[in-house]
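**Q** Okay, predicted coordinates and the sequence, questions at the end:
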Amino acid sequence: MERGVQVKRGRGFGVKNLGLFNLALLGKWRWRMLSSSESLWVKVLRSIYGVEAVVRGGLVDVECFKKGSSWWRDLGCLCNRDNGFNKGWFNEGVQRRVGSMGEWRNGVWCWLLNWRMSLFLWEQDEVNVLLNKVEEVSLVHGNEDGWLWVNDKNGTYSVRNAYKVLQNEVRNDNYLHYKRLWTSMVPSKLKCFAWRLFVGGVPTRMNLARRGNIGSLPSTLCAFCGELEESSDHLFFTCSLSYSVWQKLYSLFGIYSILPSSTGSNFLSHWHLFGEAKNFHQQWMTIWFVTIWSLWLVRNKIIFDESSFHLDEVMFIINLHSWNLLSARFKGFSFSFLEWVWNPSSCISYNSHRLYG
């Protein structure tokens, strides 16, 4: 289906992606809330949900978007970077044309910034820095205040333009992930599992609940910590227990880093943690695939065999599967399991230099 929704020049069939098209249509409502703030329907929304959400268009995450109809909550997700598809894409395309904070003098715009209270001396220095930056902005005499859609040369939002923006974002964001995923030197089983994780298809408790297939599972809480709902990102990356696995794993390689919370970001972050040492990447990425697969095996064992989470046992599983894969898939990787457990970083470094020089 992915092939079908690509544009024709990208060797696709040119079939419209309905998911992206619906997002573009939803963005039209957000745009009209900004550009037609005095319309009757906007006033009705203002009376229901509050002035802040309607006047500002919800360009910041406000509480009112957490309740109401599904249409209203979806509007909030368009600009919410923590939820929804193509997080925050609408915010990035909208700019404010402002003319109420200054005046024209002899054809030259002068900024007049009014503050609710007197500024401290150190704050005045920051104001001077701000004025130096805004003076670089050229204003046009006669233009009214309003909102600007930066992705269109006329500054006006259109569904067609927004759909093109979303198409480009989806291709650019996912292309590098999938290219590196499918060219990795791991078994197809691990590649397919990682792909399902990328597209949100791993049957976590949250995903099963959305599909109505929760069955006899007691709740949607994480099988590891039992504190938060078991989404894919939580289970594999942000849960306190899975996070400890990643930190323990990285410490074996002398790496200490704050982990990204999403699958794609974590995947690319792991790729770059060895810097520009490209010779290491295939072996290094094998460990990422093995880690997510091992976490999934441990999660299922906890649910179906009523076992418990033990960090040392999880690390043993990761070390064992990593060593087996590296020994089978990479020429010259002839280290013993004890050598691998004792110093995995040296094993990968030595083998890479021996193969690639």
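**A** On my side now, so go ahead.
**Q** Please count neighbours and contacts with C-alpha atoms only from this point.
**A** OK.
**Q** hang on, W147 in a helix?
**A** No - using DSSP: H, G, I helix; E, B strand; the rest coil, the assignment for W147 is strand, not a helix.
**Q** Could you pull out the helices in the stretch 201-350 of the chain for me?
**A** Listed from the start of the chain, the stretch 201-350 of the chain has helices (DSSP state H, counting those that start in this stretch) covering 205-210, 232-233, 240-251, 263-272, 281-304, 311-329, 337-342, 344-356.
**Q** Second structure for comparison follows:
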Amino acid sequence: MADIFRGSFTCKIRAGDSILLWKDPWSDPVLKVKAARLHSFALREDVSVSEFVNRHNLAEQFILPLSHEAHADLVNLEEELNEIQLEEQSADVWKPIWGADHYKAKDFYMHCFRECLTPIHISAIWKSKCMMKHKVFAWLMFVDRINTRDMLRRRKYNIGSDYSCLICDTGATEARNHLFFTCTFSTRCWANIGIAWNDDLQLEHMLEEAKISWSKPLFTEVLILGVWNIWKVRNRAYFEGEEPSMQTWQRQFSQDLNTLSCRVKENHQGFIKDLITKIST
């Protein structure tokens, strides 16, 4: 990771105390590639340019004796360093290769992953108006990292031999898609707000089709809060022995929607109020 980080910058030697002789891009290519034979004799991988210049004893820098090829690299290196005048009172100059004057972690992240395409349903999570705990839960659910019984089995947890869904009586395995989308209890929850799922499709396409079919605002927020409260009903059934109840899901879902109404634009607050009314009737 350090090589990726340093390789994302250009540098210009001034004092030379923050620039590594072998690894940093003061030379093109970096010196450990350019003078690979000499580098193989180096005693210190992370010596700075200033440290190297100020130490004139070769025995402190290299395993001696050097090979003829390594010695030739050393001669070339000394010629290159002789052309550089160290300025002890000046800081070395570092600049990101993406052109900014100052480093920002966000810019570094975007540079490293500039060729990665984020699935639409994943990026929609972080753009939603839900609270962060809901966003994180939704992300874990979408990438199939929620501890359903099927997930615990795949992780080799000893949870017995019963892997059936806790909120329906069909005997189906409690896996991600079943629990949140196709379980009889979950299906009733989604029907209560007018969302239907085509479980013949892959998750990403299933979400896209449902969003188009539903054709109302705040689809991602409603989806996140819906699965969050299905999970809470499931956990109450497991940890507290509480019978799964539509009334419980509706009450909790309505409470979260009410909180959401304080986080969305004013023109969406009326929609949330109408949705809460629809759920309650």
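**A** Perfect, I can see it now. The shown structure was predicted, so the numbers you read here are calculated from the model rather than taken from an experiment.
**Q** quick revisit: for the helices of the stretch 201-350 of structure 1, which one sits closest to V134 of structure 1?
**A** Nearest of the helices of the stretch 201-350 of structure 1 to V134 of structure 1, taken as Cα to Cα: helix 263-272 at 33.2 Å.
**Q** Report the inter-axis angle for the closest one versus helix 240-251.
**A** Angle of helix 263-272 of structure 1 versus helix 240-251, following axes from the mean of the first three to the mean of the last three Cα atoms, to 10 degrees, is 20 degrees.
**Q** How about residues contacting helix 263-272 of structure 1?
**A** With contact meaning Cα atoms under 8 Å, 6 or more residues apart in numbering, helix 263-272 of structure 1 is reached by 177, 197-198, 233, 237, 259-260, 281, 284-285, 288.
**Q** Grab the nearest non-local neighbour of the residue positioned nearest the centre of structure 1.
**A** Most central in structure 1 under Cα atoms, centre = their mean is S262, positioned 5.5 Å from the mean C-alpha point. Distance criterion Cα to Cα, 6 or more residues apart in numbering; nearest residue to S262 of structure 1, sequence neighbours excluded, is D233 at 5.5 Å.
**Q** mind listing what that neighbour touches?
**A** 261-263.
**Q** Let me see the contact set for E174 of structure 2.
**A** Contacts of E174 of structure 2 (Cα under 8 Å, 6+ apart): 148-150, 163-166.
**Q** Mind doing that once more with 6 Å?
**A** 149-150, 164-165 (Cα atoms under 6 Å, 6 or more residues apart in numbering).
**Q** Now do the helices in the stretch 1-150 of structure 2.
**A** Under DSSP H, counting those that start in this stretch, the stretch 1-150 of structure 2 gives helices at 2-6, 31-34, 36-39, 49-54, 68-82, 105-112, 120-127, 132-142, 149-154.
**Q** From V51 of structure 1, how far out is G102 of structure 1?
**A** 25 Å (Cα to Cα, to the nearest Å).
**Q** nope, W89 of structure 1 is what I meant
**A** Counting by Cα to Cα, the gap from W89 of structure 1 to V51 of structure 1 is 23 Å.
**Q** Check V134 of structure 1 too.
**A** 28 Å.
**Q** So between these two, which is more surrounded?
**A** Taking other Cα atoms under 10 Å, V134 of structure 1 and V51 do not tie; V51 has more neighbours (15 against 11).
**Q** Counting neighbours, what do you get for the alignment partner in structure 2 of V290 of structure 1?
**A** Matched to structure 2 by TM-score structural alignment, V290 of structure 1 sits across from L225. By other Cα under 10 Å, 24 other residues sit near L225 of structure 2.
**Q** can you list the helices of the stretch 1-150 of structure 2 in a markdown table and add mean neighbour count?
**A** A markdown table is the format used below for those (neighbours: other Cα atoms under 10 Å):
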| stretch | mean neighbour count |
| --- | --- |
| helix 2-6 | 11 |
| helix 31-34 | 17 |
| helix 36-39 | 19 |
| helix 49-54 | 16 |
| helix 68-82 | 13 |
| helix 105-112 | 12 |
| helix 120-127 | 15 |
| helix 132-142 | 17 |
| helix 149-154 | 17 |
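**Q** Export those helices as TSV, with columns for distance to P244 of structure 2.
**A** Below are the helices of the stretch 1-150 of structure 2 laid out as TSV (distance: least, Cα to Cα, whole Å):
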stretch	distance to P244 of structure 2
helix 2-6	50
helix 31-34	64
helix 36-39	67
helix 49-54	68
helix 68-82	74
helix 105-112	43
helix 120-127	27
helix 132-142	20
helix 149-154	17
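**Q** Minimum distance to Q167 of structure 1: which of the helices of the stretch 201-350 of structure 1 has it?
**A** Of all the helices of the stretch 201-350 of structure 1, helix 263-272 comes closest under Cα to Cα, at 17.5 Å.
**Q** For E2 of structure 1, see how far away N22 of structure 1 is.
**A** 17 Å.
**Q** ignore the last one, R354 of structure 1
**A** Counting by Cα to Cα - R354 of structure 1 and E2 of structure 1 are separated by 40 Å.
**Q** neighbour-wise, which of those two wins?
**A** For R354 of structure 1 and E2, the more surrounded residue by other Cα under 10 Å is R354, and the numbers stand at 12 against 9.
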